[in-house]
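>>> generate coordinates for the sequence data below:
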Amino acid sequence: FIAEGGFSKIYKAIWVDGPIDKYYYSSPRTVRINNYTVVLKKLNNSKNITSKELNEILSNNDKAYGISEYFGITQDPITKDIMIIMPYYSSAENKNEKITSNNKWSSRNSQGKNYPQGFT
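Sure thing, here's the model as predicted:
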């Protein structure tokens, strides 16, 4: 458990199989990043969420520039609440620094106006 907000709880976890790193189109083979650290964003009281509501949540995440991407969704086996699987960034890492490392500070700073979209 890392933190709690108004609508969710945030957990840190290890994805044993990990996300797909490489996919070979010529064969059904994939290469995964094993033991990948992820964040699980557990949406409070979401066990009865509709597919329409879930799609809206996930599409809002896609539209928010500079806010973390997600790998997919899962479900808490006990509470049945929905959990969004996202990359984990340590406090020493700045995800936006990685995304925009070729931009100047003023450019990154001006992009900051879009950050709050990902927190709604």
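>>> rest of the way, CA atoms for contacts and neighbours
Will do.
>>> next up, the contacts around residue 97.
Counting by C-alpha atoms under 8 Å, 6 or more residues apart in numbering, residue 97 makes contact with nothing.
>>> immediately after the longest helix seen in the chain, which helix or strand?
Ranked by residue count and defined by DSSP state H, the top helix of the chain is helix 51-63. Reading on from helix 51-63 to the C-terminus, the next helix or strand found by DSSP states H and E is strand 72-75.
>>> that next one: which residues count as buried?
Under the neighbour-count criterion of 16 or more other C-alpha atoms under 10 Å, strand 72-75 has residue 75 buried.
>>> which residues in this structure form helices?
51-63, 95-99, 105-111.
>>> quick one: closest of the ones you listed to residue 75.
helix 51-63 (12.3 Å; C-alpha to C-alpha).
>>> what about the closest residue in space to residue 22 that isn't next to it in sequence, how many neighbours?
Excluding the flanking residues, the one nearest residue 22 by C-alpha to C-alpha, 6 or more residues apart in numbering is residue 31, at 5.0 Å. The number of residues packed near residue 31 is 13, by other C-alpha atoms under 10 Å.
>>> here is a second sequence; please produce its structure as well for comparison:
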Amino acid sequence: MNDASIYADGHSLEAAALWIQGLILGQVGTSIAVLAIAIIGLNMLRGTLWARDGVRSLLGCFILFGAPAIAHGLMGTLPRSTGPEVIVPFQPSTPIPQQANQSPSQINPFDPYAGHPLHNNSQ
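Alright, predicted model coming up:
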């Protein structure tokens, strides 16, 4: 799949996230990580940086560049679904009483409290 097909779909946030991912995991990010590890190693050799901090930075680079493999491994441990989930709408056992002054056409179908006698519709 090429990058042009991703950007043509109109999903701007997804395209921005993929651009940042490509920037971090691409040549620019790799170059910055190599330079950072080289500078950290030089500072560790000079004694101006603790070995613990240098190892922490190295571990961070491994986690950053290994994130796709780590995520794939974690996703492989999840149970696989056999198909799409079927959601059955709730069917009340007794019908919801409607107020005497409202016709069924005036009730908002998206209001979960519509028709309840204690619901105040005058807002």
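>>> give me the TM-score for this pair.
Superposed pair, TM-score by TM-score structural alignment, normalised by the length of the first structure: 0.28. Supporting alignment: 55 aligned residues with a C-alpha RMSD of 4.0 Å.
>>> okay, the helices of the first structure in JSON lines with distance to residue 8 of the first structure next?
As requested, the helices of the first structure are exported to JSON lines (distance: least, C-alpha to C-alpha, whole Å):
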{"stretch": "helix 51-63", "distance to residue 8 of the first structure": "12"}
{"stretch": "helix 95-99", "distance to residue 8 of the first structure": "21"}
{"stretch": "helix 105-111", "distance to residue 8 of the first structure": "26"}
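>>> closest to residue 9 of the first structure out of those?
Nearest of the helices of the first structure to residue 9 of the first structure, taken as C-alpha to C-alpha: helix 51-63 at 15.4 Å.
>>> what comes up buried for that closest one?
Residues residue 61 are the ones in helix 51-63 of the first structure that count as buried (16+ other C-alpha under 10 Å).
>>> then stretch 51-67 of the second structure?
Within stretch 51-67 of the second structure, judged by 16+ other C-alpha under 10 Å, the buried ones are 54, 57, 58, 61, 65.
>>> and the closest residue to residue 21 of the first structure other than its chain neighbours, how many neighbours?
Nearest residue to residue 21 of the first structure, sequence neighbours excluded (C-alpha to C-alpha, 6+ apart): residue 32, at 5.0 Å. Using other C-alpha under 10 Å, residue 32 of the first structure has 15 neighbouring residues.
>>> equivalent analysis for the one 5 residues further on, please.
The criterion is other C-alpha under 10 Å. On that basis, residue 37 of the first structure has 18 neighbouring residues.
>>> hmm, it is touching residue 85, no?
No: counting by C-alpha atoms under 8 Å, residue 37 of the first structure sits too far from residue 85 to count as a contact (10.2 Å).
>>> and the longest helix for the second structure?
helix 27-46.
>>> who does that one touch, helix- and strand-wise?
Applying 3 or more C-alpha pairs under 8 Å, 6 or more residues apart in numbering; DSSP states H and E, one finds that helix 27-46 of the second structure contacts helix 51-65.
>>> next structured bit after the helix it packs on?
helix 67-76.
>>> report the angle between that following helix and helix 51-65.
Inter-element angle recorded for helix 67-76 of the second structure and helix 51-65: 70 degrees (by axes from the mean of the first three to the mean of the last three C-alpha atoms, to 10 degrees).
>>> by contact count, what packs against helix 67-76 of the second structure?
Going by 3+ C-alpha pairs under 8 Å, 6+ apart, helix 67-76 of the second structure lies up against no helix or strand.
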